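Student: Mind looking at a prediction? Sequence and model below.
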Amino acid sequence: MEFPGKIWNQYKQLLQKQFIDSLDNNIRDIDYWRTRLFMQFILYTFPVGIIVYIPSMIMSVVADLPVVAIVDTFVIILITVLALSRRIKVQTKKYLLIGCLYLLSVILLVFLGSMGPGLIYLIALSILVVLVINKRVAYISVFLNFLLYCLLALNLFFSESGIKFFESYSFGAWIAVGANFLLINLVTVASIALLLEGLQKTILNEKMLFDKLKEEGVKLNEAKEKAIQSDKFKSAFLANMSHEIRTPLNAIVGFANLLARKNYDENQKQYIEVINTSSSQLLNLITDIIDLSKIEAGAVSIQLEKIQFKVFAYSIITSMKQLCPKYLEFRHILNEQDLKEELGIDVHKVSQVISNLVTNSFKYTKKGFIELKMMLTADKKSLIFSVTDSGIGISKENREKVFQRFYQEDAMHSGVGLGLSICASLVKAMDGKISMESEIEKGSTFTVELPNNIEKVTKRTLPSQETDSTDSQTLTGKKILIAEDDEQSFAVLREILEEEQYIITWTNNGSDAVMQAKNNKFDIVLMDIRMPQTDGYEATRQIRCFDTVTPIVAVTAFAFNSDAERAYKAGFNDYLTKPVDFEKLKSLLKKHIN
């Protein structure tokens, strides 16, 4: 069975090369399918014709019909040529085959009469013409069929015509057969032509839709690429903007905090407080913009931690009291029973939401109070906190707008209107709900309810439980390598660390930092990220090739989560963003030097 199958496949491939390979697969109109149909017709007619040829020849010899035998032989030879020839064009092959089969039909009609397949062949040929050529040629074939029928019928008026088809027909029978022949031939061809026209319209419509979809797909891909590129540019811009603003802010905040430790008169202390307040506002603005970009990119990740309600609540209250303007009263309400419970929350994001709500109330309240209320629901499964103020209030028609980006109830107040929008987005990311109530000139209340995921998190080390067995005396004389290209940022670090009696070595580029770490023994390395020659990532990777023990802490103005993740992968032990928080820095030093 393998040999015949192999021959058949080779024969099929030969026809495909002649018929299909010459077609444009991108233009699959009705002519394309007509050519494929013609190929299928040739594919099966050639082998079947050879099989039928032998009994047909025997019948012709027995019936003494040499003309039929000659025509049969001619037809089979022509089909063979059409099947195997590569030089003859497809359209020419169609007309040659139709003409040859038409001749065969006429011969069969003349010599075999009503018992032969002549009329059936003529009808079948008209159908074949409409399928593989076109409607116009098919109607011409119908007309020729009827004309041939009429010409042959003239022999009825001759006593001995020699045409067997009409020997058994009377004049009435001739009319009846002719009418049915014409009707069947015409209706069949017309019906198939109508179907093919509908198919052609469908194919054209599909092609138009396909081309349109293809064009839209190209436009969509272009728009997608532009969006990706735009997002990359935006991320790069935000990262650079954050870095370039945080770097000088580090010096401003750092030196302002150092000055605040000195004994100055009240006016000078007030000036320092103004510097700190203004720099904090600028830093908060940068943080808001970065948070907004993360929210837009869908890059907000929730990091659940377990923390005591008491520790969390009082840390928030303490920081909010420090930020509260002197002309306002800051109140807080806590449930004593709740203070004993534990929370399973994203501490940083919940703190940010509360801070934004309280800061917003500071902005729109010129006298009176700000009240922060924190509590757990009766089943302890939700944390509820609210911020109430005695400020200007929000009009009824504008309450839906307060959570929109860049919206401000009063244009006379400073800010860009991002705080409440970020709150709403963060609350949604934490599967919580936020609502508000407000009355003009009486104040507003913002309420947030968040799930307490205490069962989903592991125990977090609480600040009150952290061991701090190492005091400043035991750290005296510890050696620190500082890799920092910005002199002002280094000066801030130097002032802080020299107060703690650390021994400092400074370098302003990554390459030298690697050499210093290789040739000297340090207790810890404070490494900036963006530096000349070799950046902090690469410098740390190189240091880790020969030193896997010495702690390396990134002290950088890059504040994105992706920057921290990249730093940890490069081999950093910890990550501290600028402006540097003195207490956090001291805590990190004690933690890692220990």
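Tutor: Yep, it's here.

Student: For the rest of this, base every contact and every neighbour count on C-alpha atoms.
Tutor: Fine.

Student: need the longest helix for this structure.
Tutor: For the chain, the longest helix by residue count, based on DSSP state H, is helix 171-260.

Student: dump the residue contacts of residue 393.
Tutor: Each residue near residue 393 by CA atoms under 8 Å, 6 or more residues apart in numbering is listed here: 438, 439, 440, 441, 442, 443, 444.

Student: circling back: please name every helix or strand in contact with the longest helix of the chain.
Tutor: In this structure, helix 171-260 makes packing contacts with helix 30-62, helix 118-132, helix 135-153, helix 266-296, helix 487-499, judged by 3 or more CA pairs under 8 Å, 6 or more residues apart in numbering; DSSP states H and E.

Student: Can I get those in CSV including mean neighbour count and distance to residue 402?
Tutor: Compiled in CSV, the helices and strands packed on helix 171-260 are given as follows (neighbours: other CA atoms under 10 Å; distance: least, CA to CA, whole Å):
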stretch, mean neighbour count, distance to residue 402
helix 30-62, 16, 61
helix 118-132, 21, 69
helix 135-153, 17, 70
helix 266-296, 16, 16
helix 487-499, 17, 38
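
Student: Presented hereafter is structure B, for comparison with structure A:
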Amino acid sequence: MPTRIKKFIIIFILGCNFIAYSQIEDTKDSIQVKDSIENYLINASEAINTARLSTALYNITQARELALANQDKTYRAKTNRVLAELYLELGDLKSAKEQIKKAIEIQNEQQNEIALANSYNVCGSIHTKLKEFTDAEKHLQLASSLIKKNNLETLEGPVKINIGLLALEMNQPEVAIKHFNNGLPKIESLGQSYYKAKLYTNKAKAQMILGSLDEAIATNDLAMLIGTEMGYSEIQSESFELYSRIYEKKEDFKTSLTNLRSHQQFKDSLFNINKEIIAQEARAKLNIGDDKVKIEELTEENKQQQKSLKLGRLTTILSIALITILSLLTLSLYKNNNLRARANELLQNKNTELILAKENAERASEAKVQFLSTITHELRTPLYAVTGLTHLLLEESPTPNQKEHLNSLKFSGEYLLSLINNILDLNKLEANKVEIENTSFNLQKRINDVLIALGKSAKDRNNKLHYEFDKSIPSKLKGDPLKISQILINLIGNSIKFTQNGDIWIKVKMINHIENKVFLNFEIKDNGVGISDKKQQSIFENFTQGSVQINRKFGGTGLGLSIVKNLLSLMDSEIKLESELGQGSRFHFDLKFDVFEDVVSNYQEEAKKIDYSVMIDKKVLVVEDNKINQLITRKILEKNKMVCDVADNGDIAINKTKNNEFDLILMDIHMPGISGIEATKQIREFNTEIPIVALTAVTLDDNLDEFYNNGFNDIIPKPYKTEEFFTKLHKALSKKTITS
């Protein structure tokens, strides 16, 4: 065989092998392309289910490009169907309808029944959303027929859900539940978690419409569980919305609002994503069309030239940018170093000043706390003698004239105690930490008591008090009577102080009465010296008076109006002032009160119910170092037929308790030697049954736990009201009687 022929044969064989190899490679490439498209569409469907719509759009775009480039109608139709699902999720029903129509046209041409079953199912869902119920029913029936004919198990559950949704939209909740229940076994057997969650959500809606609210909650719980575990954001959002509607029907509006807010949070986040997706879709429409394919006219050489040109331009731009940035960075670092050095030095100086100021403030605060602790006890101890002796004198059958004076003295003592507490707690007032009580009282009587207490001061300055009280105001109100008294005493006292040979008007009138609430206006007006415009701006500040001359002439602390302002602020009101030098002043404010409805909770009413026979012949040990206080407490107890013994300090109290039988111990706290707390701790070591009540002048606001933890059964602050005193004694003795 000639050599040329051999060469030709060899070349021919190599050529055939090359062609065959190329065909094999082309087939492999085609399979790989189809696999890629299929993967993109699967990823897109999963992303739609989990509300990752931007991811879904990306995968659809990639699948569509490959399908168009390879002129593959089958996958173009599949892409159109998945894109219709995305538009349906976005709420763009018009675009969804257009895309599913294109998919069905191609699949009808190809007579692809499996693909048509999917598309008819999606088409039915779109028509349901558009309220086109006839078309929806038609397409869902076509889908069901093809699913049954081709034994498409994976579509049996989803189409049942869509048929149920159609029934639900047509206001047939019983029919909807029937279809949902029919589809559930197949969905569960195939592990279709998304469709299972969707089924439960819509079944719960149907149950809610039928009024089975508890069943609806239970079914919605199942949907929420799957949605949370699988990360189905749209399912979670729908479940929260459904919870909100169900609990609204149950009139549990608080739970309804909580779930509505959770639903809104999901919707807000999804909406932001949707805006981005819609923008991306718009861009995609510009770059991808059904009639476009990739441009094949560009040669590889042109592509390389374009790449080189772009790379060169990019390199030049980056080089210029890098040089500019480095230059600016160097300049910035130089300036920053100088600024940082100066700033560090300034900060160090300021930090040193702040540390010194902080230490000084802490020392001042500690000194203030120590002073307040000491002055509290020193002020309350003599005040106890005043209130105690007043009570004893009232019990001695005084004449009517004496009784009026003693009641005035008693009221003044209570007011003085309240004033002491408010002065000592002025910082708490300003920090809004003082609590407002809510007890029943007679406002008219309360103001009468204030006027009686201030009557002598007014008479001494030859002032006339004019009192007008609106008769339509209910006799019993609920509020804080002590703070009302304090406000009025400060304001009326202020008018008396700055008025000579004049008149003072006190007016209380009703503004409005709505159901069980009354709105009252208080006015205190005088024709005294008045206040200048300049001083009106600062008159309500702490320790402030009109001038140094006024302070020397009239005296006072300058705290009265500051306390009034703070107290009214706590009661959601404010003091208003109208004044003119030489023409007098007018203070007025509004307050809201509840009308009292026979709810008794104060010590006066409780004291009326006390069985005083429980106290007869009971042995009480009074532990008190102040002789006057000993005398007062002893007389009060013996007047009620109780046997009283006295101990001057804690050590004596411990010994007397060991050697004698007592029914009750009244224990002072601050005493020479060991304190009342330490004495109580030692008594509790050998006697845990005897009631021990703290009778103390210390401030209790922050120390209650300390008293109870160290063995006290109860606490009576001095000076006390007699009603409170006997109520707590009766309570302690009654418990002991029951125990023994």
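Tutor: Thanks, I have the structure now. Keep in mind the model is a prediction, meaning the values are calculated, not measured.

Student: sorry, back to before: for the contacts of residue 393 of structure 1, which entry has the maximal number of neighbours?
Tutor: Using other CA atoms under 10 Å as the neighbour criterion, residue 444 leads those with 23 neighbours.

Student: Now do the SS call for that one.
Tutor: Secondary structure assignment for residue 444 of structure 1 (DSSP: H, G, I helix; E, B strand; the rest coil): strand.

Student: What separation is there between it and residue 83 of structure 1?
Tutor: Per CA to CA, to the nearest Å, residue 444 of structure 1 is found 89 Å from residue 83 of structure 1.

Student: Same question for residue 359 of structure 1.
Tutor: Applying CA to CA to residue 359 of structure 1 and residue 83 of structure 1 gives a distance of 87 Å.

Student: Compare the two and say which is more crowded by neighbours.
Tutor: For residue 359 of structure 1 and residue 83, the more surrounded residue by other CA under 10 Å is residue 83, and the numbers stand at 20 against 17.

Student: wait, isn't the more buried one in contact with residue 15?
Tutor: Yes: using CA atoms under 8 Å, residue 83 of structure 1 is in contact with residue 15, at 7.0 Å.

Student: Mutual contacts of these two, please.
Tutor: Common neighbours of residue 83 of structure 1 and residue 15 (CA under 8 Å, 6+ apart) are residue 43.

Student: Which residues are in contact with residue 127 of structure 2?
Tutor: Contacts for residue 127 of structure 2 (CA under 8 Å, 6+ apart) come out as 133, 135, 136.

Student: To which residue of structure 1 is residue 538 of structure 2 aligned?
Tutor: Mapped onto structure 1 by TM-score structural alignment, residue 538 of structure 2 lines up with residue 401.

Student: burial count for the residue lying closest to that match once chain neighbours are set aside?
Tutor: Take residue 401 of structure 1 and drop its neighbours on the chain: the residue closest to it by CA to CA, 6 or more residues apart in numbering is residue 407, 6.8 Å away. Neighbourhood size, residue 407 of structure 1 [other CA under 10 Å]: 18.

Student: measure residue 407 of structure 1 to residue 418 of structure 1 for me?
Tutor: Relative to residue 418 of structure 1, residue 407 of structure 1 is positioned 7 Å away (CA to CA).

Student: how near is the most centrally placed residue in structure 2 to residue 248 of structure 2?
Tutor: Geometric centre of structure 2, nearest residue: residue 258, 11.8 Å, by CA atoms, centre = their mean. For residue 258 of structure 2, the distance to residue 248 of structure 2 (CA to CA) stands at 11 Å.

Student: So for the two, which residues contact both of them?
Tutor: By CA under 8 Å, 6+ apart, no residue touches both residue 258 of structure 2 and residue 248.

Student: re the thing from before, identify whichever of the helices and strands packed on helix 171-260 of structure 1 lies nearest to residue 555 of structure 1.
Tutor: Residue 555 of structure 1 sits nearest to helix 487-499 of all these, at 9.8 Å, using CA to CA.

Student: Give me the mean deviation of the closest one from structure 2.
Tutor: With mean CA distance after the TM-score superposition for structure 1, helix 487-499 of structure 1 departs from structure 2 by a mean of 2.3 Å once superposed.

Student: Mind giving me the packing neighbours of that helix?
Tutor: helix 171-260, strand 503-507.

Student: As TSV, those with distance to residue 352 of structure 1 would be great.
Tutor: What follows is these, written out as TSV (distance: least, CA to CA, whole Å):
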stretch	distance to residue 352 of structure 1
helix 171-260	18
strand 503-507	35
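
Student: who wins for proximity to residue 332 of structure 1 among those?
Tutor: helix 171-260 (27.8 Å).

Student: the inter-axis angle of the closest one versus helix 118-132?
Tutor: Inter-element angle recorded for helix 171-260 of structure 1 and helix 118-132: 20 degrees (by axes from the mean of the first three to the mean of the last three CA atoms, to 10 degrees).

Student: and helix 171-260 of structure 1, how far out from the chain's middle?
Tutor: For helix 171-260 of structure 1, the distance from its own C-alpha centre to the chain's C-alpha centre is 15 Å (CA atoms, centre = their mean, to the nearest Å).

Student: again with stretch 377-392 of structure 1
Tutor: Using CA atoms, centre = their mean, the mean C-alpha position of stretch 377-392 of structure 1 is found 38 Å from that of the whole chain.

Student: and what of stretch 582-595 of structure 2?
Tutor: What separates the centre of stretch 582-595 of structure 2 from the centre of its chain is 34 Å, taken as CA atoms, centre = their mean.

Student: Just tell me what residue 578 of structure 2 corresponds to in structure 1.
Tutor: Residue 578 of structure 2 maps onto residue 437 in structure 1, by TM-score structural alignment.

Student: would that match count as being in a helix?
Tutor: No: Residue 437 of structure 1: not assigned to a helix; according to three-state DSSP it is strand.

Student: thinking it is in contact with residue 445, fair?
Tutor: Yes: counting by CA under 8 Å, residue 437 of structure 1 does reach residue 445; the two are 5.2 Å apart.
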